[in-house]
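Chemist: Attaching a predicted model along with its sequence, questions to come.
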Amino acid sequence: MTDMLFDAATLAAAVAGRKMSAVAVARESLDRIQAYAAVQPAVWIARVAEEKVLSMAARADARVAAGERLPLAGVPFAIKDNIDLAGIETTAACPTFAYTPSRSAEVVDRLIAAGAIPIGKTNLDQFATGLNGTRSPYGAPACVFNRAYVSGGSSSGSSVAVAAGLVAFALGTDTAGSGRVPAAFNGLVGMKPTKGRWSTTGLVPACRSLDCITVLAQSIADARLIDRVVAGFDPTDAYSRPREERPLAARSIGVPLPHQRLFLGDAAAERLYERALETLAATGADLVEVDIEPLREAAALLYNGPWVAERTAATEALLDDQPEAIDPAVREILEGGRSVSGVDVFRGQYRLAELQRIADAMWQSLDLLALPTAPTIYRIAEMRAAPIALNSNLGLYTNFVNLLDMAALALPAGWRDNGTGFGITLIGPAWTDVALLAAGEAYLAAAHIPPQPALDMEGRMETVKLAVVGAHLEGMPLHWQLSSRKARLIEATTTAPTYKLFAMANSTPPKPALIHVGAEGAAIAVEVYELDVAAFGSFVVEVPAPLAIGSVTLSDGTVVKGFVAEPRAIEGARDITVLGGWRAYIETLAA
């Protein structure tokens, strides 16, 4: 792959300014796809023939030469395979369901008219039912930075195609978070517009009354550019609405109450979310804690309430005639809709109306919400072992948005040590799309997010960071247990100021006990090493009681694995906290 900038705004400007040809851009995209196919073969379900791609690119060059102003001149893009592209099969990741449309979806037509070049159809969770990307007979696209982990879904292939730099942007869809979760895991911007802002003509329905076509892009500028091209009323779409624009001051930002900030044990996600809130506060926003329980109740209506029947309605014929053609996890969800009665539907509508009033009242005192996009991420193997429960966890902060008629913008917020992305989502009332883009731009300008990790091209080795505090420090008697396992020193640092250090009695060689005590503690010197998972496992089995391996918080808020101790470790021990670390204590013994 070359180092050519592959974002929509840059490419369109270069082609429109005749500094680069659309044909050259198309060839670059095709070359990148070919090179990446060996890394992730599950990105695409169908591709536009190469000669057709180059022909369309040549046509874009001719239009530019004739003086046409094309906002997306020569920009290659991907289309989630539940959105129609004329002449190419639409499968929704179910071969039995496949059909070949004679015309493209309205949004696709608008993009092509603006000069964009469709490259192909991307993989997805079957019938857009899932947030993880593993529910497809065409394979499971993985996070581009660590292929042991899910890409997020259901717009899995679209997110990978953009994050890997194969195309400049991609269309996804979002009913319950399908365009936001994969954006978070792969470090992208995911714009979920207000319902009806973008036409859904030519979209295979998941929940017809809630579905939105979305964009996954490298930047706010690209998302804004795509919105300008495709937004607008479509009389052929029964759910299309005349476009409005609602301003936002973006000064008052709602965040969950502390006990509602759930990360399911993902300490890195928790830390990155708190940093994102600090960034928002630094931009001058007022962070207001709000009770998000009414939003969660609305979210429950989607899969645990009557709206699941709307998914069933979209696939009922296939479910009746060929249920074996449907992914087992998807089929289990769809079958659940059969037991929903008309009474259930009306009761659900009544409760949703009440929750809508609560949400409307919330917007009287708030400009927007800033929530985690997803509480955590899972390995592909983990997701396959518990496909329903773990997938549900990924929708903790996303499922309510369309039910309550909100707009949302997923933004990158940093990286876990394993390379996977964490993101936040800015959420506003309907028609705040443009204002959310501006707010997102301000956040990203202030966030100073580290550069994205390198693409995982060979299978990233799983590693663990381990903080050592005593006999395993470099130069100490047990350091060989790390060096023999090829542990790599990451940094010498200190813990958070919440620990006490004790010299254990009758320990050979002398060993310390690190105890978390909270506000009465101090910062203790540690060294942080990185080991591969197998080496870490073999190390842990050799740790003798009363010591143990737990989680240790470092001075910068990072949580790593490290030595902790059982209460009995301090029986007869000497409190050496005041010395600040084990080396200082050993020096006092030598003196």
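Modeler: Received the coordinates, thanks.
Chemist: drop to CA atoms for contacts and neighbour counts, all remaining ones
Modeler: Fine.
Chemist: ok, longest helix in the chain?
Modeler: With secondary structure taken from DSSP state H, the chain has its longest helix at helix 342-362.
Chemist: Need the contact partners of it.
Modeler: 294-295, 298, 301, 305-307, 403-404 (CA atoms under 8 Å, 6 or more residues apart in numbering).
Chemist: what about 6 Å?
Modeler: 306, 404 (CA atoms under 6 Å, 6 or more residues apart in numbering).
Chemist: Distance from that helix to the middle of the chain?
Modeler: From the chain centre to the centre of helix 342-362 is a distance of 29 Å (CA atoms, centre = their mean, to the nearest Å).
Chemist: moving C-terminal of that helix, what's the next helix or strand?
Modeler: Heading C-terminal from helix 342-362, the first helix or strand you meet, by DSSP states H and E, is strand 368-372.
Chemist: For the longest helix of the chain, which residues meet the burial criterion?
Modeler: Using 16 or more other CA atoms under 10 Å as the test for burial, helix 342-362 gives 345, 348, 352, 355-356, 359, 362.
Chemist: Could you say whether the closest residue to Asn393 other than its chain neighbours sits in a helix, a strand or coil?
Modeler: In this structure, Asn393 finds its nearest non-sequential neighbour in Pro375, 7.3 Å apart by CA to CA, 6 or more residues apart in numbering. For Pro375, the assignment made with DSSP: H, G, I helix; E, B strand; the rest coil gives coil.
Chemist: Pasting the second one now:
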Amino acid sequence: MSVSAGATAVRRGQISAVEVISSALDRSESSQDTLNTYTLIDREGALERAEIIDEMAARGQDPGPLAGVPIALKDLIDQAGLPTTCGSGFYERISDRSATVVERLEAAGAVIIGRTGLHEFAYGFSSENHWFGPVRNPWDTQTSPGGSSGGSAVAVAAGLAAAAIGTDTGGSVRVPAGMCGIVGLKVTHGRVPLTGVFPLALSLDTVGPLGRSVEDVALLYAALAGHDPNDPWSAPRPVPTPGEVPPDLSGIRIGLPYPWISDAPTTPGVATAFATAIDRISDAGAIITALQAPALIPSPHGGSIVGGEAAKVHRPWFGKQPYGPAVAERLRTAFEVTIDQYIDALEWTAKLRNATAAVFQDVDLLMTPTVAATRKVIGEPTIDGIPYRRVLSWFSSLVNHIGVPALSVPLRAPGTPPPSLQLVAPWWAEKRLFAVGRALETLGIATFSAPPIP
């Protein structure tokens, strides 16, 4: 059942929120030993919230557009009265106030059923956590779901929650969406508030939804987006309502950026699925153009931005508190970033954004694979001999440095999971992503396939 259909059924009294939430909690608890999706499942709090929603519906009050929808929440987003661990062995904060995004979800009637596992402090792409153990992909439990929002993606793909919330600093919503075969949205930087969200690199951090369809993700986005005066990064811009779904893709101008695509460490299965998708999208009326955009290519400068900002966040604890070995090594490197390197990286970012603005004068969207590979074995540091972070972040991290929105949708293609497609839009053009993404689903080019959950 979709998010919209489920919420409508609860609002009309066709099913109770308590029934919906109890079922989601049961599935979450029974799969925990196999998938390790959560750091905490909040049965008591979720059922209390569901009872309130049912009482509102019984009185004829509208509980909201997300009434009774079970949501999984990444465990670095504050939820009043519950611990935020960030997947850490030492950090645990119990806030007396929820993050702005949690307040907005609950105001819309959503019910948060649990806090999901992640890469420690969101500083990685595998969700293999030294303290909580690895989150496991429901397509193959010997493989990673990607990261850092791995638990959020698993909750959605495995049907434990109707949708989930993650964060994306270099691909941490889109990478796990692509590796679990679901839909994930990276919003324009500043579109969704960061108040109450533990930072990785504030100039790049975003909060975004994951779901089984573009419509589901768009509904969550509508609840999340909008200005928050308590967040200095939040932009005071209006949020357009989603438009109609076009019957085809006639006239949509889509650019294929090279050498970003041609230089990627893409596996054969992903390359084949991407080529097939290009043909099908062209047949549906889109105008597809190969673009020479040499500025749009991953660079070590990106690591200087993330590292420099992560070092500032972790300065109070690093060297004094225990970190997992992999994240400790990344932070050691982060603390070596010099001010000159950081300023050089800012100059690179400015040039990158100017180049991207010029590209969007000629096309409506850019299109790439979401991830260059869909399978990363837990415990293995490489994919086909290449460091896994390079493989998994190739198509995602650049988007964060540009600051634009991007949508990952799973293709109707062979694979376990099937490869995914990334659509990249200009700044603030999430509405365009939803329209084209939903058209791809209507045309049968993109679709969610349920994994064979163990």
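Modeler: Thanks, I have it. Computed from a predicted structure; not experimentally measured.
Chemist: tm score of chain vs chain?
Modeler: The pair, once superposed, lands on a TM-score of 0.93 when counted by TM-score structural alignment, normalised by the length of structure 2; 445 aligned residues with a CA RMSD of 2.2 Å.
Chemist: How many residues are close by the residue nearest to Asn393 of structure 1?
Modeler: The number of residues packed around Pro375 of structure 1, counting by other CA atoms under 10 Å, is 25.
Chemist: what's the distance between the corresponding residue of structure 2 for it and Ala413 of structure 2?
Modeler: Here Pro375 of structure 1 is matched to Ala372 in structure 2, going by TM-score structural alignment. Separation of Ala372 of structure 2 from Ala413 of structure 2 (CA to CA, to the nearest Å) stands at 15 Å.
Chemist: mind listing the helices for the stretch 351-454 of structure 2?
Modeler: Taking DSSP state H, counting those that start in this stretch to define them, one finds helices in the stretch 351-454 of structure 2 at 388-393, 397-402, 430-442.
Chemist: got it, and the stretch 201-350 of structure 2?
Modeler: Using DSSP H, counting those that start in this stretch, the helices of the stretch 201-350 of structure 2 run over 214-224, 268-283, 300-314, 325-334, 339-359.
Chemist: quick revisit: in CSV: the helices of the stretch 351-454 of structure 2, plus distance to Asp216 of structure 2.
Modeler: What follows is those, written out as CSV (distance: least, CA to CA, whole Å):
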stretch, distance to Asp216 of structure 2
helix 388-393, 25
helix 397-402, 22
helix 430-442, 10
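Chemist: Make a markdown table from those helices and add distance to Ile378 of structure 2 and mean neighbour count to it.
Modeler: Putting these into a markdown table (distance: least, CA to CA, whole Å; neighbours: other CA atoms under 10 Å) gives the following:
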| stretch | distance to Ile378 of structure 2 | mean neighbour count |
| --- | --- | --- |
| helix 388-393 | 11 | 21 |
| helix 397-402 | 22 | 24 |
| helix 430-442 | 31 | 22 |
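Chemist: Between these, which one is closest to Thr169 of structure 2.
Modeler: Of all these, it is helix 397-402 that lies closest to Thr169 of structure 2, at 6.2 Å by CA to CA.
Chemist: mean deviation of the closest one from structure 1?
Modeler: Following superposition, helix 397-402 of structure 2 is found to deviate from structure 1 by 1.1 Å on average (mean CA distance after the TM-score superposition for structure 1).
Chemist: Please report how far the counterpart of Ala313 of structure 1 in structure 2 lies from Trp233 of structure 2.
Modeler: The alignment partner of Ala313 of structure 1 in structure 2, by TM-score structural alignment, is Lys312. Distance, Lys312 of structure 2 to Trp233 of structure 2, using CA to CA: 17 Å.
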